[in-house]
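Participant: Structure here, sequence nowhere to be found:
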């Protein structure tokens, strides 16, 4: 018995000794791991992922994937990313691919019930296509210099054209840096044998703030700057390409004269007239919905009172114009000025607006589609 205990005691000591002498696990000079599209990793958090990408898409669909680059102990200089064309067995190519670096932003107050701690999280998408040397490093996608253990998340957007043949397409992501061996990440896209419609059957309206976007880029949101207008158009088009309709397409909205007549030939620098811009959004980009740029103080100060007749004339002609270019079923009021009523007074105010819009005569007995977003649990009101 004693000899047996001595045997096991010596065995345990031997194992522990060998473990203590084992070399540390190798840390690659450059690591590239594919992760899920909803996963997030902090700037220096160890990344757990896979060594390949497999995505699936219908024709006429965008599908994305992401991966994280991590520098080794010596860091990495001039990190670059490329993706080869996606090819099928017959050599046919899908080349509608866009690469973005995900820039970190400091989150001091997480959203309610968020599992993520207050720290830096990837959020901003910086297009790799914009690689001008005039762009500051913080806002340039690539190249980037990384310190030891630092992460760079990358988002890739793949567009599958409507005429694409179904089947499997393969390509390779290549990540390189000065003095380091390139790392490859295989990508496989399976294109399904059906096509999404050009316009989403699900009507959406996503709030956007063109004034805030212009401010970030150093513009004043006046509508008179071609560069400013094209910037907002690029944001709108990006959303529409992904089946999301922006709220308040300002460059496709008329102004009113003193009598309430809308000006559909209003010109936006760098873009065109209101009517031309409307055709772009509704016919070329297939927006699922359009919200009238009309509110309780625009284009008239008192639309429920002394300006009622002028405001209703404006909306009658505006709604007819929208129906002609988009179809009446896609035209809605902007809900922001009667958003989520939560008192008796607020509901009464919302009803006044309903009466205002119902009194506007439209062809074929149509009514202006008036939307109010209602909060839950207001049964007693």
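Facilitator: That came in fine, so what should we check first? All of these numbers come straight from a predicted model, not from anything done at the bench.

Participant: use CA for all of it now, contacts and neighbours both
Facilitator: Noted.

Participant: can you pull out the helices in the stretch 201-350 of the chain?
Facilitator: Counting by DSSP state H, counting those that start in this stretch, the segments of the stretch 201-350 of the chain that form helices are 210-216, 226-241, 274-279, 308-326, 344-358.

Participant: Touching the shortest one from outside, list them.
Facilitator: Contacts to helix 274-279, defined as C-alpha atoms under 8 Å, 6 or more residues apart in numbering, come from residues 251, 252, 253, 254, 264, 265, 266, 267, 268, 271, 325.

Participant: ok, now with 6 Å
Facilitator: Residues lying outside helix 274-279 but in contact with it, judged by C-alpha atoms under 6 Å, 6 or more residues apart in numbering, are 252, 253, 264, 265, 266.

Participant: closest one to residue 161 among the helices of the stretch 201-350 of the chain?
Facilitator: Shortest separation from residue 161 across these is recorded for helix 226-241, at 11.7 Å, computed as C-alpha to C-alpha.

Participant: okay, now the one to match up with it:
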């Protein structure tokens, strides 16, 4: 049955196709010509052996196409065509499309934006993925300001490879862009009416993936808009893969021919006996351009279905992979994307169920907490932790064995995943038991909580919290950071310790870890010079201080650097004042107050720093803006600046 919405969508899409009729490219199929294709120049630019030829070898249509080859790394061989002055508009959308096949990803369509006088204003280009069969590409781009006409270049570029082009088009896309919102309106209306689903849009060779932990049943809704009547079934669809740690153990693909309207698909769990650790739903489109557009939604929660809750508590990742459009700034409504409302909902669900997802990845059952010890090099986001656990770290394996010399620091991470989102967590470290009854005392170790902070559209690990009981953030996993300083008198050999964790004063969860101490002692005196930027201005900005940070509050940062054999350096920049004060006395003479600077130098020396910057621009002047040292009038307090001349 064809619904009114489907009928109106079909009429709209038919008008969109009809609007794009004028192709600026001359001889677009490379059929005309004698010794070479008419209207095209075949050649190379820069360096690199290769060729640009007009061939009859397997064209996409007709009898001929162009073949471009680069046999060594270099610049590019190309088919080139320039257009007459006055044939393009500035800041205007254009559509570049055609067909290609290639042995590598060295296949590049490129468009030069030229001014009235032929001056180069900029370029658009993008790399196309390798394809053994003829494959379409279709991009809508924005011309640069001042554009008067174009030069089109079809290239094999940078890396060795062979590519073929055929059936090219360069068209005005204003009507297509104008009607883009109308094209998407029925799809967005469907998504808004069903907020219990996570929705993605896929078109133009893109794909979107939703990753889940475990083997849940899935309910998927999807709508296909503007499907060409002769489109092969393999060109677009949805795929559900069940995976273990080695790869795919079960896969189901659903492809649908032409037809608008909403479709429902249900995917049962993989059969019992298969050790599925993760499930991936992929929506894909191998067609080019805005036709077709897929709207795919995974039901993630709902009050009626227990399975929906299982899906919400299994969500591990949600990401879209649009086909690269190069450096075009034009944003199109039908581009492959995660819908904004879905992205926001996914973030909420991911935070709510973060620990439950990690518990599943660790193989926990019931309400038991789970934990795993990892290298300090594995400083990961919530999604990356899940991916690591599902591919490498979830199997019962010995804890990481780290090694250090005496007087050396080393670090470990322990991921802790209790049920739900606890309000408080604690972690207690035992003495490390070594050879012949020797120990490294717990006092030589520190346990801190890794905090996650916003960065763009994600949460990344950065600060280490000191005070227990720790209050975990609502974002990101619970990760304890262990720092151990091996005492200078530690006996060489293997040591073992235990970290005991609790959530909301619940039952303890203990994890062992191991350390090997080498029969080697690092000297307490540092000989390697360093210059580690640690500016007071950074602290002033971060804590939004009205004045300078006090020296007492600056000391812990200095001590942190020197304890790790780094020599910190401060410079006068931004919202801060010089450490060395210069005063003009009533008789016109200058006096200098080194008291503040002396405190700083004394702290550096006490910590073992071996590098001090003596340039006046560090202590007396503004380093980055080049201001001369300020001189304060002793009586009035007004500032002038020292004149070197």
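Facilitator: Perfect, thanks for sending it. Remember, predicted model here, so these are calculated numbers, not experimental data.

Participant: any chance of the helices of the stretch 201-350 of structure 1 in JSON lines, plus distance to residue 295 of structure 1 and mean neighbour count?
Facilitator: Supplementary listing: the helices of the stretch 201-350 of structure 1 in JSON lines, determined by distance: least, C-alpha to C-alpha, whole Å; neighbours: other C-alpha atoms under 10 Å:
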{"stretch": "helix 210-216", "distance to residue 295 of structure 1": "17", "mean neighbour count": "15"}
{"stretch": "helix 226-241", "distance to residue 295 of structure 1": "21", "mean neighbour count": "18"}
{"stretch": "helix 274-279", "distance to residue 295 of structure 1": "18", "mean neighbour count": "20"}
{"stretch": "helix 308-326", "distance to residue 295 of structure 1": "10", "mean neighbour count": "20"}
{"stretch": "helix 344-358", "distance to residue 295 of structure 1": "10", "mean neighbour count": "15"}
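
Participant: what about those helices, which gets the closest to residue 118 of structure 1?
Facilitator: Smallest distance to residue 118 of structure 1 across the helices of the stretch 201-350 of structure 1 (C-alpha to C-alpha): 23.1 Å, for helix 210-216.

Participant: how close does the closest one sit to structure 2?
Facilitator: For helix 210-216 of structure 1, the mean deviation from structure 2 after alignment is 2.8 Å (mean C-alpha distance after the TM-score superposition for structure 1).

Participant: how far is that helix from where the chain is centred?
Facilitator: Mean C-alpha position of helix 210-216 of structure 1 versus that of the full chain (C-alpha atoms, centre = their mean, to the nearest Å) differs by 16 Å.

Participant: follow-up on the earlier one: tabulate the helices of the stretch 201-350 of structure 1 (a markdown table), appending distance to residue 153 of structure 1.
Facilitator: Output for the helices of the stretch 201-350 of structure 1, formatted as a markdown table (distance: least, C-alpha to C-alpha, whole Å):
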| stretch | distance to residue 153 of structure 1 |
| --- | --- |
| helix 210-216 | 22 |
| helix 226-241 | 20 |
| helix 274-279 | 35 |
| helix 308-326 | 39 |
| helix 344-358 | 45 |
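
Participant: Can you check which of those helices gets nearest to residue 186 of structure 1?
Facilitator: Of all those, helix 226-241 sits nearest to residue 186 of structure 1, with 26.0 Å by C-alpha to C-alpha.

Participant: Determine the set of other helices and strands touching the closest one.
Facilitator: Of the remaining helices and strands, none touches helix 226-241 of structure 1 by 3 or more C-alpha pairs under 6 Å, 6 or more residues apart in numbering; DSSP states H and E.

Participant: next one: it to chain centre, how far?
Facilitator: 12 Å.

Participant: got it, and stretch 393-402 of structure 2?
Facilitator: If you compare the mean C-alpha spot of stretch 393-402 of structure 2 with that of the full chain, they lie 27 Å apart, counting by C-alpha atoms, centre = their mean.
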